[in-house]
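Participant: sequence and predicted model, in that order:
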Amino acid sequence: MKIRKHPVNVFIYVQHLLGIGHLRRASLLAKTMDKAGMSVLFASGGRPVSYLDVGNAELFQLPALHAADNSFKVLKDINESIVDDEWKEKRKELLLSAFREAQPDVLLIEMFPFGRRQMRFELDPLIALAKSMDIPVISSIRDILTTHKTPGKSEWIIDRVQKDIDHVLVHGDPDFVPLEDSFPLAAKIKNKIIYTGYVVEHDQNRDPSDRTSSPEDRKGVLVSAGGGAVALPLAEAVIKAKDLSTLNNVPWRLLLGNNLPDQEFNDIVKRAPDGIIVERNRPDFCRLLSTTQLSISQAGYNTVMETLMTETPAIVVPFSADGQSEQTDRAQKLANAGVLSLLSEADLTPENLAKKINEAVQKPLFSKSGSSKSGSSKSGPSKSGSKVKVDVHGTDKTTLFIKELIEKRHKKRDIQCPK
């Protein structure tokens, strides 16, 4: 590992276990912080993603692990072997060593303690080390959390935040969906919660209020099925639904995550009908999204926000296995507002998907009339009869908060230890 010369301003820890949503959000923050003049060390614990873009931030790839399935209970290494205590101990020491060498001003942890309890073998000692070095610990979380049904789990989270976390950055908009909606005990840590707005990748060469392709320029269907085995049901439905829909004569593109095993990926490629291009996920997803006439996807944080930003008509099939409620909650709220179409996993069949596609074709496309002007704190799509306005400046607001926190820390240190 190559670490920048001291000091490292921000040490970011992110562990993606199934999909790469957390990794993408954290990478956007790292890239923006780097552009703002902060030195960033980005510690990633999931399987490497070839097109990951962290700008000039320093990437530290830990020995990779991932969840064996969507229960998230069993962890495997890059060779598909279940990790044991010895493996965990070695990885923990690598992480702690990197942190000691970096001596950062701030530790930013993705999700914990609201999630990633599987990683306590290294996160507990990492947080303890940060506290011993008087380094602020910040938890970075998405807008909606999966509802905790295990008795006492929410109380445990509150206790950990009160003891170990200095700030909780919620990458969402309280006027759209407050954290209390998915985490009722949020009021107990109200003094630590900071809403940043949604973390979304903006085209740096285009005014945020200037939407992409006009409706008449858009063509084709873009399907992003997510990562890992959870992508298969949607992919299977799509390759059968194409010829049943009124969009059977336009080009289709099906994107599958890198975590989907090659055998399953190749099988989908072989069975896809004419007119469907099947590929692995691409780094230019937003560009593809901005030029397509219809998006079909799961309802993860990044995909939904990019769909809203590009004002692309969309059908979403929220991931809801094993009690996962986050995607369904987000999709339902947006479906109720009339800005996308919702199809549940339970109702996912080629026939039902084709019906949703046909319905989407009949609905008016996004209108530019509801777009906010450049510089406004709110932005979002507008459709006939409905409007959704959300703060989409989470990357910049998060960066500004971290920068000001570091400046205060340096100022305090200079007062205590004058040269």
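Facilitator: Good, I have the coordinates. Residues are numbered from 1 along each chain as shown.
Participant: from here on, just use CA atoms for contacts and neighbour counts.
Facilitator: Will do.
Participant: go ahead and confirm Phe72 touches Leu17.
Facilitator: Yes. The criterion here is Cα atoms under 8 Å, and Phe72 meets it with Leu17 at 7.4 Å.
Participant: hold the first one in mind and look at this next one:
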Amino acid sequence: MTKRVLFYVQHLLGAGHLVRSAIICRALSEAGLDVHLISGGAMADVDAGGASVHQLAALHCAPGNFSRLLTSEGKPADDAFKSSRRDMLLALFRALKPDILITEAFPFGRRQMRFELQPLLEAAGDATPAPLILCSLRDILQTSRKPGRDAESAAIVNARYDAVLVHGDPAFARLQDSFTEAEAIRRKVRQTGIVADLARRRWRHGVNADAQVLVQAGGGAVGAALMKAAIDARPLTLLKNSPWLLVGGNNMTEEDVLRLRGRAPEGVRVERFIADLAARLGLCALSVSRGGYNSVAEILHARNPAVIVPYAQDNETEQAFRGQLLAARGLARVVAEEYLSPESLAAAIDAALSHPPPESGIDLNGARKTAAIIRDMLG
């Protein structure tokens, strides 16, 4: 009988968590499992392969305020809304009767979703037979801002979870580097390698003299500042005559997009969204992006020259740490957000272009290894 997987993911700002989860679900489905992806964020067009996708009433957060959950209408999510969502999630669990339940990020993150995840874990524990409970976790965590948070996460793992699937290569980033209680959960950790979409094209030096410079800004006011710096940096770089594509992301306002288009000279295209953005990495002359997990996974696979400008506002530490690790290996040039200027960005672009990255040696087969680990756990 085909084993069934229920995979819960909640993206709150960008769609990165959902994109990574979809890649994993695709691999699980290809491995012969009956996969059901439950998404709690805004609807997005992702390729989950043969997995069935179930959409909860969408919730998101405003940039810089992850404690306040908002509905798709931009209203605060009240108790009635949360109760309705919880009931739908529990109904799906009871109807699907999964053999494996996977929660993305929780209990290491997504604590604002405890109103539905704690009841879900309780229902899973009470089910007969009870499913295996796993956590899907990226390799680098946001440093905890409150004392005791890491210990709380470890306690939940040890009480409720059968395993934590860490989607990273410890040769690149170790869990203990960003999670203080790693030793407490050591027996439950399974390293999978980084989850990258290996079907994408890889960059080849000198293939296309007209290749674009691809700038992925990540949206919001901070994204607009990066795109403005990129526009002003272009005439200072070795790629001043190449076409540049600047993509702001869904969180960038239309007002910002129009303002940037008015500033952009001929040869610079500004868009809010591009459907085949990841596929363009293997064709671009150089990439400028934030330091999020998915962006870095795509860059490591494509192996194109890259500049990283890590998001560092609101006390965020994850991207800056990932940038440091990349720079230490010569895999990308990094410009700290506080030092971002046309001049600093142009210098980093020329340096990256002059020294194409070496083979990383980092395990990028995380999706398939996740599927193999789960098949092995099912017996």
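Facilitator: Everything's here; your move. Being a predicted model, the structure only gives us computed values, none of them experimental.
Participant: tell me which stretches of the stretch 1-150 of the second structure form strands.
Facilitator: For the stretch 1-150 of the second structure, the strands defined by DSSP state E, counting those that start in this stretch cover 4-9, 34-39, 52-55, 59-62, 65-71, 100-104, 132-138.
Participant: apologies, that question was intended for the stretch 201-350 of the second structure.
Facilitator: With DSSP E, counting those that start in this stretch as the criterion, the stretch 201-350 of the second structure has strands spanning 213-216, 244-247, 268-271, 286-289, 306-308, 333-334.
Participant: can I get these in TSV including distance to Ala95 of the second structure and mean neighbour count?
Facilitator: Output for the strands of the stretch 201-350 of the second structure, formatted as TSV (distance: least, Cα to Cα, whole Å; neighbours: other Cα atoms under 10 Å):
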stretch	distance to Ala95 of the second structure	mean neighbour count
strand 213-216	40	24
strand 244-247	41	25
strand 268-271	42	18
strand 286-289	41	26
strand 306-308	44	29
strand 333-334	48	26
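Participant: can you lay out the ones you listed as JSON lines showing distance to Ala124 of the second structure?
Facilitator: As requested, those are exported to JSON lines (distance: least, Cα to Cα, whole Å):
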{"stretch": "strand 213-216", "distance to Ala124 of the second structure": "40"}
{"stretch": "strand 244-247", "distance to Ala124 of the second structure": "41"}
{"stretch": "strand 268-271", "distance to Ala124 of the second structure": "44"}
{"stretch": "strand 286-289", "distance to Ala124 of the second structure": "39"}
{"stretch": "strand 306-308", "distance to Ala124 of the second structure": "41"}
{"stretch": "strand 333-334", "distance to Ala124 of the second structure": "44"}
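Participant: the stretch 151-300 of the second structure: helices as residue ranges?
Facilitator: 220-233, 254-263, 277-280, 293-302 (DSSP state H, counting those that start in this stretch).
Participant: how close does the first one sit to the first structure?
Facilitator: Spelled out, that is helix 220-233 of the second structure. Its aligned residues in the first structure lie a mean 2.5 Å from helix 220-233 of the second structure after superposition (mean Cα distance after the TM-score superposition for the first structure).
Participant: still on that earlier bit, deepest of the helices of the stretch 151-300 of the second structure, which one?
Facilitator: Among those, helix 293-302 has the highest mean neighbour count (mean count of other Cα atoms under 10 Å), at a mean of 23.
Participant: by contact count, what packs against that helix?
Facilitator: helix 16-30 (3 or more Cα pairs under 8 Å, 6 or more residues apart in numbering; DSSP states H and E).
Participant: give the aligned range of the helix it packs on in the first structure.
Facilitator: Counting by TM-score structural alignment, helix 16-30 of the second structure pairs with residues 21-35 of the first structure.
Participant: got the contact list for the matching stretch?
Facilitator: With Cα atoms under 8 Å, 6 or more residues apart in numbering as the test, stretch 21-35 of the first structure has contacts from 12, 14-16, 39-40, 42, 44, 52-57, 110, 199-201, 300-302, 395-396, 398-399.
Participant: and stretch 336-350 of the second structure, by the same measure?
Facilitator: So stretch 336-350 of the second structure is contacted by 226, 229-234, 236-238, 286, 306-307, 309-312, 320, 333-335 (Cα under 8 Å, 6+ apart).
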